[in-house]
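Undergrad: Model the following, please.
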Amino acid sequence: MLIGGAFVEGVDGGVREVFDPSTGREITQIPLAGPRDVEAATVAAQEAQPGWEGLGVAGRAACFERFAELIKENRDRLAMLDAIDCGNPVKAMRIDIDLCDAYLQGWPAFARSLSGDVIPASPGNLHYTAHRPYGVVGRITAFNHPVMFAITRPLPSLITGNTLVMKPSDETSLSTLALAELFNEAFPPGVVNVVTGDGATGDAIVTHPSIKRLAFTGSVPTGLLIQRRAAESGYVKSLSLELGGKNAMVVFPDVDIDLAVEGAIFGMNLDVCQGQSCGSNSRIMVHSKIYDEFVGRMAARLDEFRVGVAYEEGTDVGPVVSKAHLKRVMGYIESGVAEGACLVRGGSRPTDLPEHGNFIEPALFADVTLDMRIGREEIFGPVMSVFRWDDYDTMIAEANGLDLGLTASVWTNDLAIAHKTADALDAGYVWINDSTRHYFGTPFGGSKNSALGREESKDELLTYLEHKVVHTRLGDPKVSLSRLLS
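TA: Okay, here's the model as predicted:
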């Protein structure tokens, strides 16, 4: 782990085994950080923070530039580590790393544009606003885009002068530990600290009295637990949460069916992270006029995807992250069949791949309804559910009928209908004739249980700064002028 500029083992010596999801073989071990490790990381971050803030935006941006250079130099190594550790196809992980460049350049530009306000609240006085960093930020990242999240998610907290204690998912820590070497070369010691471990490690971060700002990407149950534990710590903390989704893709009968099918598959992130994405459009709601043709073409298109070992160049869909997650996803597929959905294709384990790998042929279900588990619960895997609709109002009610509201997409050639539907969908981020793409600078986040706060935009940058107002009593300018000239 990286603590205070040094690479260290855990104080208590605990470790967690790391398994290759493509083969099931143990490949290494990572430290299990305990409270004493989190304390050491937090103290290191506290000690480094004044100097880091003192560099100003220009000094911090120079570290970002060096970090970006190091990432490019290590691109293939980092991508391969994610393929080995996480199961995502190596070619997709290279693209993940390339996408980080917009964030590495964009955050310093946003930070340079920050300004305060002068407020005309009263005559004879000067009122203005200023910003200060929180100090130490705790960041816990998810397993599905390990290196991308480890690169991009800390950036807004760092450019604003905060220091960091970061914990990757215990399922996928290897690329973050490798990235720690690059953080250590580009940033002053103690600015970025990386600890690895399980839920107990995360809890030590969440409840630490000196970590007042927390950010988490992951599941809804864990997000709710973090809110509760932060409140129980006895300290007021600022939180941002990017959680789950069961996202609706609404398809109208006027679309080009092939384009919509491509959009549905692309939006599932099958060839990036096996559908293990909170933004995946796993509920595909297709009008009955084109329903059968849509399902048929989608099944044929999915047949072209090659499931395989993640670090082989020809692989389109890798294994899911772990044995436990494989069991969970297969349980959903079994429940879909049991509850009456039509399994059109996929849903089984390929027989020509390593016996102990966590492989699933992408599953396509038709005739799904909202009362089925696969229709209402986030699966976080390569399972697509197609709903049939005729009545517009009923379709909108079903699209909004869950306690999740991260993303949605609308597919139609009628611009008026597109915007009417986008406005009606209760989701934080809606695409029209597109899906799953993120555009840096646009606030990403959800409604209901899907999110708290927004990311990837100036909105997020401001959440890593505490706002203060400075008041100056100027006095009577007539009296001051008289004294000055007398």
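
Undergrad: For the rest of this, base every contact and every neighbour count on C-alpha atoms.
TA: Fine.

Undergrad: Please work out how many residues are found near the nearest residue to Gln274 once chain neighbours are set aside.
TA: Closest residue to Gln274 apart from its sequence neighbours, by Cα to Cα, 6 or more residues apart in numbering: Pro382 at 5.3 Å. For Pro382, the count of nearby residues is 28 (other Cα atoms under 10 Å).

Undergrad: Tell me who's in contact with Pro382.
TA: Listed by Cα atoms under 8 Å, 6 or more residues apart in numbering, the contact set of Pro382 reads Met268, Leu270, Gln274, Gly275, Gln276, Ile360, Glu361, Pro362, Ala363.

Undergrad: To compare with the earlier structure, here is another sequence to fold:
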Amino acid sequence: MPIATVNPANGETLETYEALSPDALEEKLALAARTFAAYRTTVFEERARMMRHAADLLDADTPEIARTMTLEMGKPIKAARAEAAKCARTMRWYADHAQELLAPERPAESDVKDSGAARAEVRYRPLGPVLAVMPWNFPLWQVVRFAAPALMAGNVGLLKHASNVPQTALYLEDLFLRAGFPEGCFQTLLIGSGAVEGVLRDERVVAATLTGSEPAGRSVASVAGDEVKKTVLELGGSDPYVVMPSADVAKAAKTAVTARTQNNGQSCIAAKRFIVHEDVFEEFREAFVEGMRALKVGDPLDEETDIGPLASEQGRKDLEELVDEAVESGATVLCGGRRPKDFDRHGWFYEPTVLADITPEMRIHREETFGPVATLYRVTGLDAAIELANDTPFGLSSNLWTGDAEEIERFARDSQAGGVFVNGMTASHPALPFGGNKRSGYGRELSGHGIKEFCDITTVWIGA
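TA: Now for the predicted structure:
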């Protein structure tokens, strides 16, 4: 089955690729195993040199790869450039810190003696070829945040990228080759989703990481569990954004617009449910809706565009169904709620939308909205806000706006999410662990926690 780049701004097919044949796939898996046998013994200094070179090349390639990302999945061009820059920074961060993060750990001398050893330590050794099943929404960043720590730890990577971003996927393989990493150290597998199980069951593939939908996560976790292989999953999110009376409401509303519509609203960590105390509800609602209405929808290659198309026709259809069902059930449309009328009918655009009067019976209350659609709730206090914030099957991140120190501590304690962001929007940084709980997945990416996910934690005990 062909793998194609389709421009979501106009529906035009730009490039088409043939999926790997079984023989070609076997060659790549064999190469990964051979490469790991040698690459695992390289020193950190050598890995860091190549990783820094990759970052330099990415900086130089930014105009080209940013345009490719925009054409493949529709993100505004300025956001695409920012994504490339973030990837380069993360590469350099792991080049600078990997050796320190994976340094052998030595127990206290008294504990070593008590174990009967003359010396004992914990070492972090690479696992082997790791399969990365990655999504289209951040086609560069999602891969680099896996690849940078995995390669610095001594693993090799096999990328099964989303089928609508093949050019970005092929660029990444080429980038690491040009940076000096050995052939086979990072390979792109142009395969359909039906071939993933076979790759994961191959004995040469030792682990997998997936960022994507809940059904995809279940599938990969099920196969990996059957094969007793390590997995890290980052799935969906329906992140709450709580605003209390002591907050800077104007700033909270302005930030809320960006928090909801980043990447055309197609982000797992985008704030989606806006939970506002009744004392400041009207002030927030007015500013938030005004900000959403002011966003410019248009050609994602235009520097002035804020909101481009959704990445796929099906994605827009799914979003429309959630909105339409909510409205039919009594939700109020404060702005948006439809396709823009002044755009090419072949493009997959949707207006920035705010819905109020949401009830628990509506699908939109429980399901993730992957597009520029926000739901707005009114609450009477922090207890009610926390209860509503946690009333979701997801637990990726959460946001609180307040000037009250006690409210911050309470929210940080009781929020059922992998990240808690106060007086700012959720974002990822290489020094901070990233991941969720509940149906948002398990394991962590980034920071020292992320680099150790695909390491064999090995006890070395040496007798007297």
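
Undergrad: care to give me the TM-score?
TA: Scored against TM-score structural alignment, normalised by the length of the second structure, the superposed chains reach a TM-score of 0.95; 457 aligned residues with a Cα RMSD of 1.6 Å.

Undergrad: Phe394 of the second structure -> the first structure?
TA: Aligned by TM-score structural alignment, Phe394 of the second structure pairs with Leu404 of the first structure.

Undergrad: what about that match, how many residues close to it?
TA: For Leu404 of the first structure, using other Cα under 10 Å, the count is 25.

Undergrad: Thr23 is in contact with His356 of the first structure, correct?
TA: Yes: at 5.3 Å, His356 of the first structure counts as touching Thr23 under the criterion of Cα atoms under 8 Å.

Undergrad: returning to what we had before: looking at the contacts of Pro382 of the first structure, spot the one nearest Asp292 of the first structure.
TA: Closest approach to Asp292 of the first structure among the contacts of Pro382 of the first structure (Cα to Cα): Ala363, at 16.7 Å.

Undergrad: Ser447 of the first structure versus that closest one, what's the distance?
TA: 28 Å (Cα to Cα, to the nearest Å).

Undergrad: likewise Gly106 of the first structure?
TA: Distance, Gly106 of the first structure to Ser447 of the first structure, using Cα to Cα: 25 Å.

Undergrad: what's the answer for Arg306 of the first structure, then?
TA: 35 Å.

Undergrad: Which of these two has more residues huddled nearby?
TA: Ser447 (18 against 15).

Undergrad: dump the residue contacts of the more buried one.
TA: Leu404, Gly405, Leu406, Asp426, Ala427, Gly428.

Undergrad: Skip the chain neighbours and tell me the closest residue to the third one.
TA: Nearest-residue entry for Leu406 of the first structure: Gly446, 3.8 Å, with adjacent residues in sequence omitted and distances by Cα to Cα, 6+ apart.

Undergrad: which residue lines up with that neighbour in the second structure?
TA: Per TM-score structural alignment, Gly446 of the first structure is aligned with Gly436.

Undergrad: for Ile71 of the first structure, same thing?
TA: Alignment of Ile71 of the first structure against the second structure is given by TM-score structural alignment, with Leu58 as its counterpart.

Undergrad: so what's the aligned residue in the first structure for Glu304 of the second structure up against?
TA: Glu304 of the second structure maps onto Gly314 in the first structure when the alignment is built from TM-score structural alignment. Going by Cα under 8 Å, 6+ apart, Gly314 of the first structure touches Arg306, Gly308.

Undergrad: Can you show me the strands along the stretch 351-464 of the second structure?
TA: Taking DSSP state E, counting those that start in this stretch as the criterion, the stretch 351-464 of the second structure carries its strands at 353-356, 373-379, 394-395, 397-401, 419-422, 437-438, 441-442, 455-463.

Undergrad: Have a look at how far, on average, the fifth one is from the first structure.
TA: Taken against the first structure, strand 419-422 of the second structure registers an average deviation of 0.4 Å after superposition, with mean Cα distance after the TM-score superposition for the first structure.

Undergrad: what's that strand aligned against in the first structure?
TA: The aligned range for strand 419-422 of the second structure in the first structure is 429-432, by TM-score structural alignment.

Undergrad: Run through the helices of the stretch 1-150 of the second structure in chain order.
TA: 22-39, 44-73, 77-101, 109-114, 141-152 (DSSP state H, counting those that start in this stretch).

Undergrad: Next: the stretch 251-400 of the first structure.
TA: Applying DSSP H, counting those that start in this stretch to the stretch 251-400 of the first structure gives helices spanning 257-267, 270-273, 291-302, 323-338, 373-376, 392-399.

Undergrad: how about Ala215 of the first structure, what's its partner in the second structure?
TA: By TM-score structural alignment, Ala215 of the first structure lines up with Thr209.

Undergrad: okay if I get the strands of the stretch 351-464 of the second structure as TSV plus distance to Ala98 of the second structure?
TA: TSV is the format used below for the strands of the stretch 351-464 of the second structure (distance: least, Cα to Cα, whole Å):
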stretch	distance to Ala98 of the second structure
strand 353-356	43
strand 373-379	39
strand 394-395	28
strand 397-401	26
strand 419-422	23
strand 437-438	26
strand 441-442	22
strand 455-463	12
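
Undergrad: so what's Ile265 of the first structure up against?
TA: Per Cα under 8 Å, 6+ apart, neighbours of Ile265 of the first structure: Met298, Leu302.

Undergrad: how far away is Leu485 of the first structure from Asp256 of the first structure?
TA: In terms of Cα to Cα, Leu485 of the first structure sits 79 Å off from Asp256 of the first structure.

Undergrad: Show me which of those two is the more surrounded one.
TA: Asp256 (13 against 6).

Undergrad: and the aligned partner of the more buried one in the second structure, what does it touch?
TA: Alignment note (TM-score structural alignment): Asp256 of the first structure maps to Asp248 of the second structure. Neighbouring residues of Asp248 of the second structure by Cα under 8 Å, 6+ apart: Trp401, Thr402, Gly403.

Undergrad: Quick one: buried ones out of these?
TA: With burial judged by 16 or more other Cα atoms under 10 Å, the buried subset of the contacts of Asp248 of the second structure is Trp401, Thr402.
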